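> okay, sequence plus prediction incoming.
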Amino acid sequence: MSEADQTQDAVLAALDEVVRAELPHTIADLTDLVRIPSVSWAAFDPANVARSADAVAGLIRDLEVFDTVAVAQAPIGDSDEKGRPAVVARRAAKNGAPTILLYAHHDVQPPGADEDWDTAPFEPTVRGDRIYARGAADDKAGVMTHIAAIRALTETVGRDFDLGIAMFIEGEEEFGSRSFANFLAENKQTLAADAIVVADSDNWSTDIPSLTVGLRGNVAFRLTVSTLEHASHSGMYGGGVPDAMMPLVRLLATLHDDDGSVAVDGLTSHEADVPEFSEQQLRDDAAVLDGVSLIGRGPVLSRLWNQPTVTVTGIDAPSVANASNTLLPKAAVRISARIAPGQTASEAFVALEKHLRENVPFGAHIEIDDVDFGDPFLVDTSGWAAVEAKRAMKDAWGAEPVEAGIGGSIPFIADLVREFPDAQILVTGVEDPDTRAHSPNESLHLGVFRRAILTEALLLARLNNRVG
């Protein structure tokens, strides 16, 4: 074994020892963060998001490695309204070392109905090797991965290291990152870096890590269908007058072929090889009910990573309990479309809007508003940052990482690319197929958490010795 290899092994062993020793402290800090119900959606108390930002800022200050740490907000678009508070920090690089930006978000999804949870959503509960709570994985574990990795680095090499580090812990990712672009512009000098780690994705399994190399984009909007100026008696006029729900249902049905594949001209797919993944595994991971058929065409992971989808995620209409014998004058749905890599969100929206307007039945009136865009993303895996990240994953996990696509979207990555075009972007994470992010009983696998921390600590240590 060469002297260089011995040094690398010694660094890995030292970091592993520190990460293991500090894990109870890290989990305690994570549970404190999780107990803060930092839901960023408009219907929830923004004071909890502010309290969460202050708690994160305190953890970062306690590291005693940053020149500046601040809680900041930026305006949403061209309005005077401010986005949710984020935390930014920076330490300058020295002696030619690179600077790395560590991103995560401290806001969380709404918990949903308490009765759907086995335990209280904001009271972290350990069962077996998992900790259950809203935000335990998505993405407060991402926040703590960054903090714990820096702790391990300082315990191993001291606080006077050369590597430059910036941190950006966002407070509104789950609410659409609506002030993200303005925030980047206002804090560009603080956040500028050679490489960016976005800790908001998942892993192939609890034993095999992933580097996310492809993300679908998204287009979401409200579609309202109207047929009447006011509600009318269904017995008096039914059979001659279309209620709004009838053309809405028929219109939505045109969005898919008989096998469930998207049937919208102009929405494209991305051609790429994907790992083997069985339909039975998909059924198991997604908890598909017996007798329910899967949808789509082609290899399973191509359907999930590289093809478009169109989903109705919400509907505004009278509830069954409040239904009366009337013809509805209008009904609305929220449509969420995932866009394959290689197509912009704006191009996809044009195709969706054209399809809807050309296929609306009975001359019903339609309105499309409240539109959100997010572009897809493909990682260049040939850069030094991706090479170092995969090497760190292999050493920390003891397994070769999978270069994986993700069916979900991280729309703000397009903003990062625009603002920092020369930075290499790495999408990592602490989730696994059983995490159930956004769902009841969200959880974090503690073994995955430890290995994710060790991976990042090892990456930081190696970049600390990189010059130029």
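It's in.
> can we go C-alpha only for contacts and neighbour counts from here?
Noted.
> quick one: the helices in the stretch 1-150 of the chain?
3-34, 46-62, 140-157 (DSSP state H, counting those that start in this stretch).
> below is an additional structure, to be compared with the one above:
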Amino acid sequence: MDLGQELSGVVDGMLPELTGLLGRLVEIPSIAFPGYPEENVRKAHDLVAGELRKSGVGEVRVLELPETSPVVYGRIPAPEGAPTVLLYGHYDVQPAGDESLWHTPPFTPTERDGAIYGRGAADCKANVVAHIGALRAFGGKPPVGVTVVIEGQEEYGSVFDDYPAEHPELFQADALLICDAGNIRAGQPTLVTALRGVADVFVEVRTLDAPVHSGQFGGAAPDALLALISALSTLHDADGNVAVAGLRRDSWQGANYTDQEFAEVTGMAPGMPLLGTGPIGERIWYGPAITVIGLDAPPTKTAASAVVPYAKAYLNVRVHPQQDPAEGQRAVIEHLRKVKPYGIELEVTGGDVGAGFAARTDGPAYTAMSAAMKRAWGVDAVDSAMGGSIPLTNSMAAANPDAEVLMLGVEDSRCNMHGFNERVLVSELRNVTLAEAEFFRLFAEGARR
């Protein structure tokens, strides 16, 4: 029996233990948003820290940062000549939302049809459990050095996003496993190699001191809402492609969704067309997107027959992984300032920005993880990307400019993270755990050659 088969058997034997641990974690409503009980976050922290100690991580301690839930930090020293791997995840979760829309209580883990349902089951507690399982597969003595970083306020955001770059000595590693991502579809091992950047833009227009009668003055009085709608309509062409000069879009060569698959994943209404043209991956991962995520205007229920004097829109702009998000933000601001619908000046301002990320795919860690994934799933791994951003990735990369960044995880496109009825497939938990353990072995072997 080769070591790969042995690891597979070990992980399979541990699976009941790992799913049980995941259930214990899901039971804790570790929501780090303001207004939620802090003791639940602390309880989840203590459970994770304790389980890591049982898994061979001897140097477990807490990183206490201002106004931030505690970060679990631990280390296993590297055997002589072996590389070090940093394992990242988070134990906090999103709020459950309207619990009446869940098929089962969000904090009562429920196993059904090969899946475990519950808030945080996929995002990101199963990834934390996979780290623990990979360490236990070697009896707590992996063939690589390990640094474990499990944060407790990823969903809400905190100063920890910038901490690694400011304290690089704590985060030195040869490979960074950012396990807060997942597979393009269940059963298809996927390495996420790019993240789009993000920027916020606000557009305001004021045309009158107060509303005026639409019958008496409509037709000549400047309508703020009409002007805003006219300006927003210039952001896209007739096919729905972003039409702002200066926003980068490149061809995407990795895995892709089919049109039907994308429609099903996003819950599109029957017959609804997709926005834009070209491969879907190019549209959602390697090109820009501008979404109107908020609008200040009179609601229809209480609207009066009056010309609207003021309106405001909140735009979320996503940019190519290798484009400076501030540059993309400026492009949108300049575009809107030039529009002047009906000669009306718009007030356009920028908000927060977050950088995208593009990972190397030519190093020994990427090669080892690709091989490890094939062993775990039985099929070749593919490259994918995420339209969202993981701010910590850039900070971790800045602390380790020579390290390879590998983004992966238990999630799949139907796991409903952040939504109702979130679930993780037990098969994906098993395979991520095995892939990580196989990666430790293959990466260590490669370093010894």
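Received it, and whenever you're ready, just let me know what you need. Everything numeric here is computed off the predicted structure, so don't read it as measured data.
> any chance you could compute the TM-score here?
The TM-score (TM-score structural alignment, normalised by the length of the second structure) is 0.90; 447 aligned residues with a Cα RMSD of 2.6 Å.
> before we move on, the earlier item: and the helices of the stretch 1-150 of the first structure, which is most packed in?
Mean neighbour count (mean count of other Cα atoms under 10 Å) peaks for helix 140-157 among these, with a mean of 24.
> re the thing from before, Asp114 of the first structure: which of the helices of the stretch 1-150 of the first structure is closest?
Closest to Asp114 of the first structure of the helices of the stretch 1-150 of the first structure, according to Cα to Cα: helix 3-34, at 15.9 Å.
> follow-up on the earlier one: dump the helices of the stretch 1-150 of the first structure to a markdown table, plus distance to Phe373 of the first structure.
Converted to a markdown table, those look like this (distance: least, Cα to Cα, whole Å):
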| stretch | distance to Phe373 of the first structure |
| --- | --- |
| helix 3-34 | 29 |
| helix 46-62 | 24 |
| helix 140-157 | 24 |
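> so which of those is nearest Leu252 of the first structure?
Of all the helices of the stretch 1-150 of the first structure, helix 46-62 comes closest under Cα to Cα, at 35.1 Å.
> that closest one vs the second structure, mean deviation?
Averaged over the aligned pairs, helix 46-62 of the first structure sits 3.1 Å from the second structure after superposition, using mean Cα distance after the TM-score superposition for the first structure.
> looking at the first structure, name the residue matched to Val159 of the second structure.
Aligned against the first structure by TM-score structural alignment, Val159 of the second structure finds its counterpart in Ser179.
> burial count for its match?
The number of residues packed near Ser179 of the first structure is 24, by other Cα atoms under 10 Å.
> so it touches Lys82, yeah?
Yes - when contacts are counted by Cα atoms under 8 Å, Ser179 of the first structure is listed as touching Lys82 (7.4 Å).
> still on that earlier bit, closest to Leu446 of the first structure out of the helices of the stretch 1-150 of the first structure?
Among these, helix 3-34 sits nearest to Leu446 of the first structure (Cα to Cα), with 8.8 Å.
> next, the angle from the closest one to helix 140-157.
Orientation check (axes from the mean of the first three to the mean of the last three Cα atoms, to 10 degrees): helix 3-34 of the first structure against helix 140-157 gives 140 degrees.
> show me what helix 3-34 of the first structure is packed up against.
Helix 3-34 of the first structure is packed against helix 46-62, helix 140-157, helix 446-464, with contacts defined by 3 or more Cα pairs under 8 Å, 6 or more residues apart in numbering; DSSP states H and E.
> what angle sits between that helix and helix 46-62?
150 degrees.
> circling back: between the helices of the stretch 1-150 of the first structure, which gets nearest to Leu211 of the first structure?
If we rank the helices of the stretch 1-150 of the first structure by Cα to Cα, the stretch that ends up nearest is helix 140-157, at 14.4 Å.
> quick one: buried residues of stretch 223-236 of the second structure?
Residues 223-228, 231-232, 234-236 are the ones in stretch 223-236 of the second structure that count as buried (16 or more other Cα atoms under 10 Å).
> okay if I get the helices and strands packed on helix 3-34 of the first structure as TSV plus distance to Leu184 of the first structure?
Converted to TSV, those look like this (distance: least, Cα to Cα, whole Å):
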stretch	distance to Leu184 of the first structure
helix 46-62	17
helix 140-157	19
helix 446-464	23
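> show me the one of these that comes nearest Arg20 of the first structure.
Taking those one by one with Cα to Cα, helix 446-464 is closest: 7.3 Å.
> now do the contacts for the aligned partner of Pro29 of the second structure in the first structure.
Mapped onto the first structure by TM-score structural alignment, Pro29 of the second structure lines up with Pro37. Residues counted as contacts of Pro37 of the first structure (Cα atoms under 8 Å, 6 or more residues apart in numbering) are 48-49, 108, 122.
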